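Q: Next comes the sequence, and after it the predicted model I'd like to discuss.
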Amino acid sequence: MPVTINFEETYPAINLKSDLSQMSFESPQKDGTIRLIIVRVDPHPDPLLPNVFNLGFGPSDKNGGFHDTMRLKHLDNNKVFSTVLFHGLNFLEENSQLVMGVDGSDDIRATLYHLMFKTNRNYLDEFFTPLGIDWYVRIYRNGKYDADAQGNYIAKPRSEPFDYQRSRHDLYRYYTFRLR
């Protein structure tokens, strides 16, 4: 399902917090219903990713949150993803020192984000500098892995410019972008 991003074609916000940490909009579905979509911007929980905020969204769970694993059949996927990314753009314009990230809750969604960045490269490059993040475990010269006191390996993020030649079979663990 290719997605075309266009910030001129977005759904209007229903509710918008003044700090831009949350907004909602209504998305018509193919079955004729309308679903309330919640968009939230939260600090990324990994302390090794300072100044990174996660852009999450999904249908309302009716408790102020959202379901990020529920599959919906939007009437206009382009408009849904354009609305979500446009909100991310607005948040970054007010918080230009921060980085925004999207994380697929499964491989299907991660593949969608990967292809969305690739197919919308020319358009998104006007607004964002995309980055891909992978995690790695450091191997010392003596062959031992970096581990905590309990012996658990310590994974650290490694950010790189988004590689547009990277295939959808070699996904990043996290997709980030900052203002251009």
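A: Arrived safely.
Q: hey, let's count contacts and neighbours off CA atoms from now on
A: Fine.
Q: which one in this structure is furthest away from the centre?
A: Relative to the C-alpha centroid of the chain, counting by Cα atoms, centre = their mean, residue 142 is the outermost residue, at 37.4 Å.
Q: Touching whichever helix or strand residue 110 is part of from outside, list them.
A: Residue 110 belongs to helix 107-119 when assigned by DSSP states H and E. Contacts with helix 107-119, where a contact means Cα atoms under 8 Å, 6 or more residues apart in numbering, come from 1-4, 102-104, 124, 130, 164, 168, 171-173, 175.
Q: hang on, the residue farthest from the centre of the chain is in a strand, isn't it?
A: No. Looking at residue 142 with DSSP: H, G, I helix; E, B strand; the rest coil, it is coil, so not inside a strand.
Q: OK, contacts around it?
A: Not one residue lies near residue 142 by Cα under 8 Å, 6+ apart.
Q: would residue 134 count as being in a strand?
A: Yes. With three-state DSSP as the criterion, residue 134 is assigned to a strand.
Q: okay, pairing it with this:
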Amino acid sequence: MQVTINFDDIYETESIEDGLTKVTFDAPQKDGSIMKLLVVLSKHSDPNLPNVFNMGFGPPDGAGGFKDNVRLWHQDLNKVFSTILFISLRFLNKYPGIAVGIDGSDDLRARFYHRAFKHNREYLKDYFMPMGVDWYVRIFRNGNYDQNPDGSYIDKPKPEPFNYNRENRDLYRYYVFLLNRNINL
């Protein structure tokens, strides 16, 4: 399944929080029902990613968050993901020093995001500068690993420009995009 992004074909959105950090829209489903989706942009918890806001989305959970593990059958998947990315584009335009990141909650979703970035490369290059992030554990010259006091390894993010030649089976751990400085909404 491939998604094609088009910012001229999106659903109407409603901002429910100042700053565009919580936005909702109605997404028609294949069974004829309407599913409200909530897009949340929140500061990433990793101090090594100081200017990254994590983007998550799904049906509202009734407590201010969303359910990201629900299987939905969208009538128009292209329009749903175009809307979600357009919300991110508006957010980045409002806060140009920030980046937005997205993490697939499982390999299937991460593979979907990876393929979406690759498939929409030409279209998105006018709006976003995509990055891929892998995590690494530093190994010292003496062969020891960087560890917490409890002995667990300290993993740190390693952002790099998105490698469009990277295979779909070699997923990034996290996908980040910044505003292309040439765009202004």
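A: All right, it came through fine. Please read all numbers here as calculations on a predicted model, not as lab measurements.
Q: Post the TM-score for the overlay when you can.
A: The TM-score (TM-score structural alignment, normalised by the length of structure 1) is 0.98; 180 aligned residues with a Cα RMSD of 0.8 Å.
Q: middle-most residue in structure 2, spatially?
A: Within structure 2, one residue has its C-alpha closest to the average C-alpha position: by Cα atoms, centre = their mean, that is residue 102, at 2.3 Å.
Q: ok, now which ones touch that one?
A: Remark: with contacts taken as Cα under 8 Å, 6+ apart, residue 102 of structure 2 is in contact with 54-56, 174-176.
Q: can you check residue 48 of structure 2 too?
A: Going by Cα under 8 Å, 6+ apart, residue 48 of structure 2 touches 156-157.
Q: at 10 Å what do you get?
A: Taking Cα atoms under 10 Å, 6 or more residues apart in numbering as the contact definition, residue 48 of structure 2 lies against 156-158.
Q: how much space between the residue lying closest to residue 52 of structure 2 once chain neighbours are set aside and residue 118 of structure 2?
A: Nearest in space to residue 52 of structure 2, with sequence neighbours left out and distances taken as Cα to Cα, 6 or more residues apart in numbering, is residue 99 at 4.7 Å. Summarising the geometry, the distance separating residue 99 of structure 2 from residue 118 of structure 2, computed by Cα to Cα, to the nearest Å, is 19 Å.
Q: So between those two, which is more surrounded?
A: In this view residue 99 of structure 2 and residue 118 are compared by other Cα atoms under 10 Å, and residue 99 has more residues nearby, 24 against 18.
Q: what do we get in structure 1 for the more buried one?
A: For residue 99 of structure 2, the aligned residue in structure 1 is residue 99 (criterion: TM-score structural alignment).
Q: Surely that match touches residue 132?
A: No. Using Cα atoms under 10 Å, residue 99 of structure 1 and residue 132 do not qualify as a contacting pair, with a distance of 11.7 Å.
Q: Give the residues shared as contacts by these two.
A: Counting by Cα under 10 Å, 6+ apart, the residues touching both residue 99 of structure 1 and residue 132 are 176-177.
Q: and the spatially closest residue to residue 173 of structure 1 that is not a sequence neighbour, how many neighbours?
A: When the adjacent residues along the chain are set aside, residue 173 of structure 1 lies closest to residue 134, with 5.1 Å between them (Cα to Cα, 6+ apart). Here the count is done by other Cα under 10 Å, and residue 134 of structure 1 has 15 residues near it.
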